[in-house]
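Student: for reference, the sequence and a predicted model appear below.
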Amino acid sequence: MAADQKYIRKAYVMELLEGKVDEYKKSHENVWPEVIENLKEHGVKRFVVNWLPNTNLLVCSVDVENDEQWNSISKTDICKKWWSYLENSVLFKDGSPVVKDLVEFWSLN
């Protein structure tokens, strides 16, 4: 991707299972190197997970090269393995985390 080409920003909310904030945080202090490599190989430039204190809500933001690459991550074996690892801390449905996409209203670029 050319240096002047813009990334697509995705933002969404996920829900932790009750009492699993510390477990989720610990898992992300030790993200497997192959997970990070997989994200980069699929056009992820930046990925941030924020926790809304005193809730079970995570607000995630990711900058990606394109929708196709982003959507293909969930089909990779390492992503499925990582999700399986997180299944005891995050709300899942049909084998993947339940996410609610956010709509961007404004951004200072």
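Tutor: Alright, I've got the coordinates. In this text the structure is predicted, and so the values were computed from the model without any measurement.
Student: hey, let's count contacts and neighbours off CA atoms from now on
Tutor: Will do.
Student: now the residue nearest to the spatial centre of the chain, nearest residue through space, not along the chain?
Tutor: The chain has Cys60 as the residue nearest its centroid, 5.9 Å off, counting by Cα atoms, centre = their mean. The shortest distance from Cys60 to any residue other than its chain neighbours is 4.5 Å, reached at Val49 (Cα to Cα, 6 or more residues apart in numbering).
Student: put this next to the previous one:
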Amino acid sequence: MQTQAFTMKLKPGFEEEYKKRHDEIWPELQSLLNEAGIEQYHIFLDEKTGTLFAFQTLKKNHTTETIPQDPIVKKWWAFMADIMETNPDNSPIETPLKEVFELQN
């Protein structure tokens, strides 16, 4: 299993709206993420800074490389662009994080 972690940035004042939109995630987007092999996807919010910390686990031999080209994802990005810091194509500005420690039982 592979784990990916990254940060994104929420615009001030949109904390509740961000949660609401994710509570109502589109079924077709959820299916796409599942089909891509994403088994878990967690997003946490630092309320003081608006920083979103996300991590996802992928099934073995899966990748998220093609997800950004999917029309459903592009539609989601456009839907979220008003409440997040984004690139010109509406994709969220993501900062990948390097894993420096893991504890396993």
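Tutor: Cool, got the structure. Given the structure is predicted, the values throughout are model-derived calculations rather than measurements.
Student: A strand includes the residue nearest to the centre of structure 1, no?
Tutor: Yes: counting by DSSP: H, G, I helix; E, B strand; the rest coil, Cys60 of structure 1 is located in a strand.
Student: mind telling me what it corresponds to in structure 2?
Tutor: Here Cys60 of structure 1 is matched to Ala54 in structure 2, going by TM-score structural alignment.
Student: separation between its match and Ile43 of structure 2?
Tutor: Distance, Ala54 of structure 2 to Ile43 of structure 2, using Cα to Cα, to the nearest Å: 4 Å.
Student: what about stretch 79-98 of structure 2, start to end distance?
Tutor: 29 Å.
Student: can you check stretch 15-33 of structure 1 too?
Tutor: End-to-end span of stretch 15-33 of structure 1 (Cα to Cα): 24 Å.
Student: map Glu24 of structure 2 across to structure 1 for me.
Tutor: Looks like Glu24 of structure 2 aligns to Asn30 there (TM-score structural alignment).
Student: neighbours around that match, how many?
Tutor: Applying other Cα atoms under 10 Å, we find 8 residues neighbouring Asn30 of structure 1.
Student: on that earlier part again, for the residue nearest to the centre of structure 1, give me its contacts.
Tutor: By Cα atoms under 8 Å, 6 or more residues apart in numbering, the contact set of Cys60 of structure 1 is Ala11, Tyr12, Val13, Met14, Phe47, Val48, Val49, Asn50.
Student: give the buried subset of the residues you listed as a PyMOL selection command.
Tutor: Buried residues among the contacts of Cys60 of structure 1 (16 or more other Cα atoms under 10 Å), as a PyMOL selection:
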select buried, resi 11+12+13+14
